[in-house]
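**Q** attaching a predicted model along with its sequence, questions to come.
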Amino acid sequence: MNLDKAKIYVQGGRGGDGSISFRREKYIPRGGPNGGDGGSGGSVVLKATEGMTTLIDLRYRPHQTADNGQHGMGKLRNGGSAEDRVVRVPIGTVARVHDSDEIISDLDKVGQSFVVARGGIGGRGNAHFRSSTFQTPRVAEKGEPGEERTLDLEVKLIADVGLVGFPNAGKSTLLSRTSAANPKIADYPFTTLTPNLGVVRIANDKNFLLADIPGLIDGAHAGSGLGHDFLRHIERTKILVHVIDVSAGDGRDPIEDFEQINKELSLYNKRLARTPQLVALNKTDLPAAQDHLQKVLGYFGKRKVYEISALTGQGVNLLMTSTYRLLNHINKEIQKKSSQQKPMVINESRPKEKIKVTHRKNHFFVEGKEVRRAALMTDFGNEQAIVMFHRKLKRMGAINALMKAGVQEGDTVQIDEFEFTFNQNSNG
């Protein structure tokens, strides 16, 4: 079971209906409308939470639905709005629309949150619709349905540095040597089946987060050996430490291993191939390593490599210190670029929504967010509500759009799931 992936269905709460009510008191025979508004439905919110590492809870509770808003009441009493449903997820969780590459949120900071399904707004009570020519409105709006969608969630680790290499190269041993992490270690491939994290402390206030990524194999970029599950965890890292078994254990060739891993990284994501990489020649404490060490050093030429033994600790401090220095340099460059960027100006004004009209013979289809909302909040069993709906369509420009498309009296018009016969006047 993959615990860092989950498919969930989210639905915002429906807004409460507005109330149809009139003031009824002694000596006030013709009290005006006093129906209150419905409350807003709750939204479904993803929140990045410290301490969480998997999505296992959501695999067992894939349906996340927020509560509905309360209905409006008489005496101008508004219904209460529902609380948001907060879904806690690990830091590094990415949410995509189901079966697509459309990313709607990437929660990479503690406490960061994102609304993935908005609750519907509450309907207005009849007190809103009184006018000099409409003294007794027996009409109110229905609450708007909440948004609903299916999402694919996955967790990508947030680590500064990632350890990569073939299975059994000694990455887990290196992680346990340099941090307080306690990964499972044994002398066979694929001991590590899930990424492990550890904090490497160089000195006071000098530390970084190190991730032990499970061993990669030939074809990992195409998904072989759980390749996709492993590779996505190093997409965010700023540095890669490439661990090579220089003892050529299991009859492997250290140089071929190095080239194959880099090929897999490049095929999966071109950016990974450009990520700064430090090379660690591991297991130099073994006699067999001396048979291959000079050949491997000759292959790298003048490139700086680090001869280490994760088991004994030889050369590990130098490797980690160099890693921290490089990371510090990269972070300063990132901060420098960020400070040079001009602040983004956000235009708060919304452009007027375009209404789309299509038709087949005498059947016309009207599309648009505001038009759909107006239809969903209309009580089509109420004649006064239908008149108000027609007026709304006029104000939005939907009636003009229909006429430009060639609609005639008596033609069928459909908005979302609602169908009605077109009447240009409709008492409006």
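**A** Great, that's in hand.
**Q** from now on I want contacts and neighbour counts done on CA atoms only, so please keep to that.
**A** OK.
**Q** is T323 in a helix, a strand, or coil?
**A** For T323, the assignment made with DSSP: H, G, I helix; E, B strand; the rest coil gives helix.
**Q** also this one, for the comparison:
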Amino acid sequence: MPAKLGPLPRSGAGVAPSVAIEIEVDAEMPQARPWLTDGLVGWFELTSKEALQLAREHSRFPDAVVHFRGHAPAPIRNSPLAELVHLARARGLELPVFVIGGRAGQHDGTVRPAAYADTSLSAPLFADRLGDMIREVGRLSEIRLRRQVFGPLPGEWPAGAPEHSTIGLLALGLSHRFGAVFGVGAGRFEIVGAFTFDMATQFLESRRFDAVLIDCPPEMAVDYVTRLRFDPRYINLPVIACARNGADAARLHAAGASDVLAHGLNPAELSERVRIAIRAGARRHLAGALLRRFRHRHLGERGRLPRAGYDRYLSELTRLLALQGREPLAVPLASFHPDPLWRSAANDEAFLPAGDNPLRSAALAASREEDFVATVEGLGDMVVLRDASAVGRLARRLSSIVSATSFL
């Protein structure tokens, strides 16, 4: 259960992740307890009221909010949850909300859930989904920060470009829900129907989709979800499936479904759940594309960043991370592997334009897209990480790649 109010603790590898818990009076607490006791092992928990007090008095915010919703609509607009999210946003921090159970349509327009799960999701999977949600929202926040400091990238998509405007949902199967889904998406996003898995695969290979809705018997749905997750191209694609009961829902979650819809879902609930999945897919696509473009442009002498811009970025990142008790670590790339390396690697082609430097190409492969890796005027190749735990992660990956690569 939530801990007493106090400073957010530090773990041995950095600041322990923290989460604010909002539990409505009629939420399914027998279902919620395992999620809090087993799913959040190693997390620092506090109530949304305590988190709001900590934010007001010390400008400290949790990493996320978990909202166990009840079945009766509860006022959200002036709740501690809403105040906490709005206060974080006023400081430039996006605080993601993970909704569990309950009915739809309870959040106002400025408190939109970033993820949803029904109560059939197991506690270990809940922890994984919570971490994924925090990372995806953080990736988009990193893009906003870089655009704020460095401006848009040359050739970046304008607001009306197809990459921004074409939002797609692929509906796989043949069911009575299709009519309701088309009603939800009318004028908001494009819906493409596929009767078979082979048809769905062809559509996925031909264009971008932000989410997939699988509406067919659970036995087939489990197979379809499993096959999608075994394909590296779709391992993170939001997938919604439909279940007849709690046992079916648990199987679909275990197979990798992002969300599971129960029978009898009203149009408002269906709309919210589909929108949550589509927003997650759109965030992932946009952040991934822009983060990759940034690092490929600015890692190397031709695209080196001005020192003044880098200093502004580091200053603003320091301010934002301090709101959650963290501080950035700026490290020269060469310090991750001091041994001398030959000029180029035999398998560097995939990591051009950094192929003239094997450590640069290894950094592209080993680091996460949201890690800041760029060549800075007067400093050389720099890596900026958001937490101490990331240093060990990147160092291990770099060492593994460099030691296993054949250099010519």
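**A** That came through, no problem. Everything numeric here is computed off the predicted structure, so don't read it as measured data.
**Q** got a TM-score for the two of them?
**A** Laid over one another, the chains give 0.27 as their TM-score (TM-score structural alignment, normalised by the length of structure 2), with 141 aligned residues with a Cα RMSD of 4.5 Å.
**Q** in the strand or helix carrying D291 of structure 1, what's buried?
**A** D291 of structure 1 is part of helix 287-300, with elements assigned from DSSP states H and E. For helix 287-300 of structure 1, the neighbour count (16 or more other Cα atoms under 10 Å) marks A289, H292, L293, V296, L297 as buried.
**Q** how about a markdown table for the residues you listed, with distance to L281 of structure 1 added?
**A** A markdown table is the format used below for the buried residues of helix 287-300 of structure 1 (distance: Cα to Cα, whole Å):
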| residue | distance to L281 of structure 1 |
| --- | --- |
| A289 | 9 |
| H292 | 11 |
| L293 | 8 |
| V296 | 9 |
| L297 | 9 |
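**Q** all helices for the stretch 151-300 of structure 1, in order.
**A** Counting by DSSP state H, counting those that start in this stretch, one finds helices in the stretch 151-300 of structure 1 at the ranges 171-178, 227-231, 254-268, 270-274, 287-300.
**Q** same deal with the stretch 201-350 of structure 2?
**A** With DSSP H, counting those that start in this stretch as the criterion, the stretch 201-350 of structure 2 has helices spanning 218-230, 246-255, 267-298, 307-322.
**Q** which one of these lies nearest to A51 of structure 2?
**A** Across the helices of the stretch 201-350 of structure 2, A51 of structure 2 has its closest neighbour in helix 307-322 (15.3 Å, Cα to Cα).
**Q** which elements pack onto the closest one?
**A** With contacts defined as 3 or more Cα pairs under 8 Å, 6 or more residues apart in numbering; DSSP states H and E, helix 307-322 of structure 2 has these neighbours: helix 123-150.
**Q** what's the distance between the closest residue to T65 of structure 1 other than its chain neighbours and R85 of structure 1?
**A** Nearest non-adjacent residue to T65 of structure 1, counting by Cα to Cα, 6 or more residues apart in numbering: Q11, 4.8 Å away. Distance of Q11 of structure 1 to R85 of structure 1, computed by Cα to Cα, to the nearest Å: 10 Å.
**Q** show me the strands in the stretch 251-400 of structure 1, by range?
**A** 277-282, 305-307, 356-360, 363-367 (DSSP state E, counting those that start in this stretch).
**Q** tell me which of those sits most buried.
**A** Most buried of these, by mean neighbour count (mean count of other Cα atoms under 10 Å): strand 277-282, with a mean of 22.
**Q** from R139 of structure 2, how far out is M133 of structure 2?
**A** Applying Cα to Cα, the value for M133 of structure 2 to R139 of structure 2 is 10 Å.
**Q** more neighbours: which of the two?
**A** Just comparing M133 of structure 2 and R139: by other Cα atoms under 10 Å the higher neighbour count belongs to R139, 22 against 19.
**Q** correct me, but the more buried one touches A287?
**A** Yes: using Cα atoms under 8 Å, R139 of structure 2 is in contact with A287, at 6.1 Å.
**Q** of the helices of the stretch 151-300 of structure 1, which is nearest H329 of structure 1?
**A** With Cα to Cα as the measure, helix 270-274 is the member of the helices of the stretch 151-300 of structure 1 nearest H329 of structure 1 (16.1 Å).
**Q** other SSEs contacting the closest one?
**A** Packing partners of helix 270-274 of structure 1 (3+ Cα pairs under 8 Å, 6+ apart): helix 254-268.
**Q** any buried residues in the helix it packs on, and which?
**A** Across helix 254-268 of structure 1, burial judged by 16+ other Cα under 10 Å covers P254, I255, D257, F258, Q260, I261, N262, K263, E264, L265, L267, Y268.
**Q** for the fourth one, which non-adjacent residue is closest in space?
**A** If I follow you right, that is F258 of structure 1. Closest to F258 of structure 1 by Cα to Cα, 6+ apart is I244, at 6.9 Å.
**Q** and the one you found, how far from Y299 of structure 1?
**A** 13 Å.
**Q** likewise Q414 of structure 1?
**A** Q414 of structure 1 is 70 Å from Y299 of structure 1, by Cα to Cα.
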